[in-house]
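S.K.: just coords:
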């Protein structure tokens, strides 16, 4: 009898979390006792800090290492510069924060959590991974297991990290040290999905190492662990998670462009389609961040190295990268509808960050939106209460505005719907704007009828 896909996946999940590698366990005997282990987290960012604190709260001896002495000093002074956990949990921890790499030699497990961005050519940039591996190699002790958590394309742990450690330490992989891969699944600013609440994928170079890592992570993750059959499987799974999201959003973004040409409201079309039981609910919008725009290009790079150039992945990226231009076009059409000449218009953009309630603009598509509006000579100012004005001005090359300063603007683009913007009385705001203002609601979060009654020309994707 054929099984439905969902049933098949449920069995696969059960195999991974509960029963996977039963034959390996016979080799590894039983899960080892890791309670007395020392864990060193290399890289104290939004991934490394929650990881270090989670293990610390389970009673492990934790070393938190970072190359930035200023960041280490903040942690030592009971401050959380990542703003992911808060100062109190840092103060309550017993973590040994240090910028001294010799502390790595104390560790039984070294967890590497460094950034993996793209370079100027949109190719994977592994400089941070290589540098971290070199540092670990110089100071690692024998019998240590080194785990990479950073997002990479399949093969990096075994083909890049392991050889660097072998060369720098003089140890042999599989005999004197081990490697594993356990991808991070955290989303900055998302308090609804903590480390403890997301199933942790674990993988390793040997059956015994796999069981050790499963026992280690399972002690800190309430949702349990999934034993991947190989390191490369785990690496591919991580990038697939965000490739899927990127492609689904790209579909909705392309649908938004189609609806704009057809004179249809995209949200109304999605609402109607969502009445079918197997419809997946995604919405159009700007796609920024450290994961969704990046991970597809990591997977595509790994695929091309293996001899296959994917098409759908690149096409999805092309659609999503076009959206700032589409939002600019929607805005210009709104100006035209009310008789405002775009080159004479002043526009207030609410939100600079790549997602709500996060103060990070490094990968925000709002910057591309400002540039696209600039092609129409629209004069833009950006307001973001969770990002410093100087940071916005330097990165975007545009004027900034404070929340509450709405005079002399001809319209608003709600680009990043921070909670602070939800409390605005847009009817009163309209009184400060020039006549016949436009309101472009990128994520479609505002009350359309309320905005319309306030006198705006309303648009959404």
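M.R.: It's in. Quick caveat, the model's predicted, so the values are computed rather than measured.
S.K.: alpha carbons only for contacts and neighbour counts from here, please
M.R.: Noted.
S.K.: just give me the neighbour total for residue 121.
M.R.: Residue 121 has 7 neighbours, counted by other Cα atoms under 10 Å.
S.K.: same question, residue 435
M.R.: Every residue meeting other Cα under 10 Å relative to residue 435 is counted, giving 16.
S.K.: name the nearest residue to it, sequence neighbours excluded.
M.R.: Taking Cα to Cα, 6 or more residues apart in numbering as the measure, residue 435 lies nearest to residue 410, with 7.2 Å between them; neighbours along the chain are not counted.
S.K.: got the contact list for the one you found?
M.R.: Listed by Cα atoms under 8 Å, 6 or more residues apart in numbering, the contact partners of residue 410 are 345-348, 433-438.
S.K.: what do you get if the cut-off is 7 Å, keeping everything else the same?
M.R.: For residue 410, the contacting residues are 345-347, 433-434, 437-438, taking Cα atoms under 7 Å, 6 or more residues apart in numbering as the criterion.
S.K.: ranking those by neighbours, who comes first?
M.R.: With neighbours defined as other Cα under 10 Å, the most crowded of those is residue 438; it has 31 neighbours.
S.K.: quick check: that one touching residue 409?
M.R.: No: with the criterion set as Cα atoms under 7 Å, residue 438 and residue 409 do not qualify as a contacting pair; they are 9.7 Å apart.
S.K.: this is the other structure I want to compare:
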């Protein structure tokens, strides 16, 4: 028998913990309907947001200013909160094992300010393997707070579905999957999330079900992209472009078109490892999941080696793009970094250009220099690794200005397939 929850829906006081690509858009959406505070331990991030600047470019200054969202780096400022929503990252470590330190750090911070008999709900949005919310975070909250789950506080889960740079599938338009540890919690969450999205809510059968749904969403994409990367390598050996093959195959009504390339970022390149970790804990080897990860993780070396093979020698290489995907400044888990490392190891001199990447972040996270003047010089090879809008509009003359005569144009994503290059330039694409 659980204690009735306090604070009726509509008057909820909500705190979003973690204001990155996921947390900030959610907090802004919630602040339009509820008393909402956004908490982030990065004081620089809070200062930037208070000044109206979102470095992720997910929220405009006007939207941020009009939302009414309160901001703080101090968890104590959220001590009277009814609903905590945790949106911190869930990366993997160097051995590709789940790194739950950010989630546990947020959990411990919240535990320090939980109140007895308050009926507070803690909702996790961070991607985890099934069981983390109830079997890891719940016991940690009880241990540190001295309070009882199901009496003093309650658990919920609502997987994030933010796609950086996507202006169509925003948090206020998508369907939100929700789950509470009991029916009352679930309905309270349905009211809150339903108030901020036109896509409605889906009540999952359980918290573990909601956790599992999230982790397979990205694992499925990872596996499909892995198939594309594998066939790209097969077709490359017989002189076919996978993009030409996909154009033909896509005419079939039930063909699922995915694009080959580098798979990084904070979701698709990470989440399958959470699923495989849980499977191996249960004594099962997840062959398909791990095979997909192996293929996609190997693409960096494959691309670097193909470029080197076509150049025939070490040379000066320009890397166009460093972020993990097009038109976003997000550098997390960018596999372009691995391509650069491989090329340098072979002996190439690599220059990096990216109009969106933060040079300081690139230097801090990877020890790499982003050269704003890189397009003023010429190179033996140019690799279009990230199809930013800045590059997609180039014509043959634009490309020729940065490639030496006889040089190589490596168009990884096929953005210049229809661009006619000067006859003295060589072209290669997947």
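M.R.: Cool, the structure landed. Please read these numbers as outputs of a predicted model, since none were measured by experiment.
S.K.: TM between them?
M.R.: Put the two chains on top of each other and the TM-score (TM-score structural alignment, normalised by the length of the second structure) is 0.93; 425 aligned residues with a Cα RMSD of 2.1 Å.
S.K.: returning to that earlier point: need the counterpart of the residue nearest to residue 435 of the first structure in the second structure.
M.R.: The criterion is TM-score structural alignment: under it, residue 410 of the first structure has residue 380 as its aligned partner in the second structure.
S.K.: doesn't that match fall inside a strand?
M.R.: Yes: according to DSSP: H, G, I helix; E, B strand; the rest coil, the state of residue 380 of the second structure is that of a strand.
S.K.: against residue 308 of the second structure, how distant is it?
M.R.: Distance check for residue 380 of the second structure against residue 308 of the second structure: by Cα to Cα, to the nearest Å, it reads 11 Å.
S.K.: equivalent analysis for residue 121 of the second structure, please.
M.R.: Following Cα to Cα, the distance that separates residue 121 of the second structure from residue 308 of the second structure is 55 Å.
S.K.: which of the two has more neighbours?
M.R.: Just comparing residue 121 of the second structure and residue 308: by other Cα under 10 Å the higher neighbour count belongs to residue 121, 26 against 21.
S.K.: that one pairs with which position in the first structure?
M.R.: Residue 121 of the second structure maps onto residue 145 of the first structure when the alignment is built from TM-score structural alignment.
S.K.: just checking, its match touches residue 107?
M.R.: No: Residue 145 of the first structure sits out of contact with residue 107 when judged by Cα under 7 Å, with a separation of 8.8 Å.
S.K.: ok but residue 247 of the second structure is inside a strand, no?
M.R.: No: Residue 247 of the second structure sits outside any strand when classified using three-state DSSP, being helix.
S.K.: map it across to the first structure for me.
M.R.: Residue 247 of the second structure maps onto residue 271 of the first structure when the alignment is built from TM-score structural alignment.
S.K.: neighbours around that match, how many?
M.R.: By the measure other Cα under 10 Å, the count of residues near residue 271 of the first structure is 11.
S.K.: how is residue 178 of the second structure assigned, secondary-structure-wise?
M.R.: At residue 178 of the second structure, secondary structure determined by three-state DSSP is strand.
S.K.: cool, residue 63 of the first structure as well?
M.R.: Local secondary structure at residue 63 of the first structure is given as strand here, using three-state DSSP.
S.K.: same deal with the one 10 residues further on?
M.R.: Judged by three-state DSSP, the three-state class of residue 73 of the first structure is helix.
S.K.: what's the match for it in the second structure?
M.R.: In the second structure, the residue paired with residue 73 of the first structure is residue 47, using TM-score structural alignment.
S.K.: okay, and the residue nearest the centre of the first structure sits in which element?
M.R.: For the first structure, the residue nearest the mean C-alpha position is residue 291 (3.9 Å; Cα atoms, centre = their mean). Taking DSSP states H and E as the criterion, no element holds residue 291 of the first structure; it sits outside all helices and strands.
S.K.: and it, what pairs with it in the second structure?
M.R.: Matched to the second structure by TM-score structural alignment, residue 291 of the first structure sits across from residue 267.
S.K.: how far apart are the top helix by length along the first structure and its match in the second structure?
M.R.: Selection of the longest helix in the first structure by residue count, based on DSSP state H, yields helix 231-262. Plainly put, helix 231-262 of the first structure ends up 0.5 Å away from its match in the second structure on average once the two are laid over each other (mean Cα distance after the TM-score superposition for the first structure).
S.K.: what does that helix correspond to over in the second structure?
M.R.: Counting by TM-score structural alignment, helix 231-262 of the first structure falls onto residues 207-238 of the second structure.
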